[in-house]
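J.: Prediction below, plus the sequence it came from.
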Amino acid sequence: MAPAELDVEIFWSPAPGELRERRLSLPAGSTLRDALVASTWFDPGQLATLKAGIWGRMQALDTPLRERDRVEVYRPLTVDPKEARRQRYQAAGRRVVTRHRPLGRKA
């Protein structure tokens, strides 16, 4: 028997370094759009321009939710990731080493 309510969490970072999160109880059969409206963070007119997803994957607003889903609202990138790496390199004056690409000879 399906539950009458869904418990989901919604996360949104409106600005760098700021994170908002809220737990919602929604009726069974609710969609991603319903969760965004229930959060009260967005006007219904804004929803068409939002990028949102579930568990890190972009989804359409009419996607049905499941129990304990993590709804995420994404903001647009302000800097291209490649450009951000160049800026970090210039600021540090040396190559920034990541765990994915260690220094050394290329294979």
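T.: Great, that's in hand. Predicted model, so just to flag it, every value in this text is computed and none were measured.

J.: only C-alpha atoms for contact and neighbour calcs from this point on.
T.: Will do.

J.: Now do the strands in this protein.
T.: Taking DSSP state E to define them, one finds strands in the chain at 5-12, 20-27, 51-54, 57-58, 70-74.

J.: can you list these in a markdown table and add mean neighbour count and distance to Glu83?
T.: Converted to a markdown table, these look like this (neighbours: other Cα atoms under 10 Å; distance: least, Cα to Cα, whole Å):
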| stretch | mean neighbour count | distance to Glu83 |
| --- | --- | --- |
| strand 5-12 | 18 | 24 |
| strand 20-27 | 14 | 27 |
| strand 51-54 | 19 | 22 |
| strand 57-58 | 12 | 24 |
| strand 70-74 | 20 | 20 |
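
J.: ok, structure two:
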Amino acid sequence: MAELAVEVAYAGPEGQAVVELVVPAGTTAWEAVGVALPTLPGGIQPDQGRLGIFGKKVGAEQVLVAGDRVEIYRALTLDPMEARRRRAAR
């Protein structure tokens, strides 16, 4: 079976990391996150609904192709509309 070189990336208050992986063809984005999780900063809780590939949101079942970078997104700490309201109030 063919293998693919992909990356899993995370950046947050816990730290940042880009993990290079070689995975079997047919691996999904969520499976790649699972493989990379032990080497990512401690304390992160990935969510299947918050994944992307090169800045474009994708589903957890997205099948990867060679060279993909799976990005793990964090939940927003502040709603963008609320942030705008606060800036306007200043």
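T.: All right, it came through fine. These numbers were taken from a predicted model, which means no experiment stands behind them.

J.: re earlier: with distance to Lys82 of the first structure added, can I get the strands of the first structure in a markdown table?
T.: Compiled in a markdown table, the strands of the first structure are given as follows (distance: least, Cα to Cα, whole Å):
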| stretch | distance to Lys82 of the first structure |
| --- | --- |
| strand 5-12 | 24 |
| strand 20-27 | 27 |
| strand 51-54 | 22 |
| strand 57-58 | 22 |
| strand 70-74 | 19 |
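
J.: mind checking which of those is nearest Ala91 of the first structure?
T.: Nearest to Ala91 of the first structure, of all the strands of the first structure, is strand 70-74, at 27.3 Å by Cα to Cα.

J.: residue boundaries of the helices in the first structure?
T.: With DSSP state H as the criterion, the first structure has helices at 32-38, 81-92.

J.: most neighbours per residue, which of those?
T.: Mean neighbours per residue, mean count of other Cα atoms under 10 Å, is largest over the helices of the first structure for helix 32-38, with a mean of 18.

J.: Check the mean deviation of that one from the second structure.
T.: Comparing helix 32-38 of the first structure with its match in the second structure after superposition yields a mean distance of 0.9 Å (mean Cα distance after the TM-score superposition for the first structure).
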